[in-house]
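A.B. asks: 3D model of this:
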Amino acid sequence: MRLKGKTAIVTGASRGIGRAMAYKMAMEGARVLVNYNKSRDEAIDLVHEIRNKGGYAIAFGADVRDRKMVREMVKVARVNLGKIDIVVNNAGVACYALFTDMTDDQWREVIDTHVTGTYNVLKEVLPYMVSEKAGCIINISSIWGISGAAMEVAYSAAKGAIIAMTKALAKELGPSGIRVNAIAPGIIKTDMLNDFSDDELKEICLNIPAKRLGNPDDVANLAVYLASDQARYITGQILTVDGGYL
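C.D. replies: I've put the predicted structure just below:
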């Protein structure tokens, strides 16, 4: 129970990596707000699963691009969970397209969800963390934010911005007792890979030293560690979970 007595907000937590992180944090004792945008049923199912296992969670629908919705989400978290100890900025979208074919709307959706969404959440949460002189922020980036990926220029740019934000905020917030780290997952088996055929996925695995795709639990295990007191001297780090891909 490494997170017993702590509270957490996990954005984009209804599916994939976000779901795994919210579930594992709850199983480690944290009281969790499961944020979702469109996948309400999946979020409610996760809350029921957590409660059936003896944990505590609530669901809240909010598009992180909307500052007013984020503000209301944070208020609900404080009323229902108490002091906010952990924030995981995971909400995101992907866009597979040649840069020359990408529309302005596609660009804005990716950048606004990842970058502005993270900004909105932190602007609403940090005043409370600073006043408490404590807190843990985990931003979910990607290996493409480090190396870049063809056909994913907007996604790579957004995830690269998350890395820069993480490093800068860690320096700025360290004196206030707040740790800021980022996880850069590699190729993880989630809905974002649904457009790839089995043959394409097998070919991808040939280039991964671990010879397999990652799974959401691989990322969630690291998130729990970073959120725990075991990682109390770790901040400003970008940790890859990629099976050696980079």
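
A.B. asks: contacts, neighbours, all on C-alpha from now
C.D. replies: Noted.

A.B. asks: Now do the buried residues in stretch 147-161.
C.D. replies: 148, 151-161 (16 or more other C-alpha atoms under 10 Å).

A.B. asks: Dead centre of this protein: give me the residue that sits there.
C.D. replies: Centroid check for the chain by C-alpha atoms, centre = their mean gives N90 as the closest residue, at 2.1 Å.

A.B. asks: run this one through as well so I can compare:
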Amino acid sequence: MDLQMRDRVYLVTGGSSGVGLATVRQLIGEGAKVLTCARDADRLSQVLAHEVPDASDRIVAVGADVRDRPQIDAVVDAGLDRFGRLDGVVNNAGGSRMAPLWETSLDAWRDEFDLKFSSVLNTVDAAREHLRASDAASIVNVNAVLSRQPETKLPATSAARAGLLNLSKTLSVDLAPDIRVNSVLLGLIDTGQWRRRYEDSGDQRPFAAWEADIVDDRGVALHRFGRADEVAAMILTLLSPIASYVTGSTLDVAGGVARYV
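C.D. replies: Predicted structure coming up:
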């Protein structure tokens, strides 16, 4: 299926690994041009040179912390200077804070909410007037099933993601009809975070055995972690012009882990 993304320009935050990197790769595969950022500029450049070596003329990569508005303004400006337009945004920067409720300090709570909200508000505000010039403007916020199904081991992240889901709905109304806004809710995706948790666990078994215990404990219907490319495919679908009548919606990419209706 042609996603109608050729020569369109998309901003992907957090493009140096995991879902962000997979999204960049698939956008390039669709013939799009990509503006991406990550905090570690050198690592971002090295990863992109390895993962999409023949696409340097279609990628602008900038080091930036999305919590800092001047830095994200500079990212958007760099993309406009190079490509002259912006058609969509994937708000992907983020992470998870695994700590019990009463072992999470107030500063940690503030930091978690700052990351989840500032990353989206800064990026959307910097991009929205440029997006309005597109005939198919779209935003996809990468969120998690935690937004609807709290995890006791991740209380701060669960609460922050619930707020982001609510904010995404507000944005979909506020920016309509010019810009569509949708969310992708992730379950257990095999990215660097899970690999680091496996290494930190000290478990001597192969990763697959450790993974099997976790998916059984969490009740993942498909009995495995998801892959970053599986998430990216759904992000591209919602981001693309073929989803032109979809806004304010959420799509679970979670292997059936969700227990809500």
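
A.B. asks: Quick TM-score on the pair, please.
C.D. replies: The TM-score (TM-score structural alignment, normalised by the length of the first structure) is 0.93; 245 aligned residues with a C-alpha RMSD of 1.8 Å.

A.B. asks: wait, what's in contact with the counterpart of the residue nearest to the centre of the first structure in the second structure?
C.D. replies: Using TM-score structural alignment, the partner of N90 of the first structure in the second structure is N92. Contact analysis of N92 of the second structure by C-alpha atoms under 8 Å, 6 or more residues apart in numbering lists 12-15, 19-20, 141-143.

A.B. asks: Just those residues: which are in helices?
C.D. replies: 19-20 (DSSP state H).

A.B. asks: which residues touch L44 of the second structure?
C.D. replies: 15-16, 37-38, 61, 63.

A.B. asks: Please indicate which of these are buried?
C.D. replies: By neighbour count, with 16+ other C-alpha under 10 Å, the contacts of L44 of the second structure hold 15-16, 37-38, 61, 63 as buried.

A.B. asks: Of all pairs in the contacts of N92 of the second structure, which one is the farthest apart?
C.D. replies: G15 and N143 (15.4 Å; C-alpha to C-alpha).

A.B. asks: Now do the same for A231 of the first structure: its match in the second structure.
C.D. replies: Alignment note: A231 of the first structure maps to A243 in the second structure; criterion TM-score structural alignment.

A.B. asks: Distance-wise, check that match relative to T237 of the second structure.
C.D. replies: Between A243 of the second structure and T237 of the second structure the computed distance is 7 Å (C-alpha to C-alpha, to the nearest Å).

A.B. asks: Repeat that for E211 of the second structure.
C.D. replies: For E211 of the second structure relative to T237 of the second structure (C-alpha to C-alpha), the value is 28 Å.

A.B. asks: where exactly do the strands run in the first structure?
C.D. replies: Ranges of strands in the first structure, per DSSP state E, are 7-10, 31-36, 56-61, 86-89, 135-140, 178-185, 238-241.

A.B. asks: Any idea which of those strands gets closest to K211 of the first structure?
C.D. replies: Checking the strands of the first structure against K211 of the first structure by C-alpha to C-alpha gives strand 238-241 as the closest, at 13.5 Å.

A.B. asks: Check how far that closest one sits from its aligned residues in the second structure, on average.
C.D. replies: With mean C-alpha distance after the TM-score superposition for the first structure, strand 238-241 of the first structure departs from the second structure by a mean of 0.5 Å once superposed.
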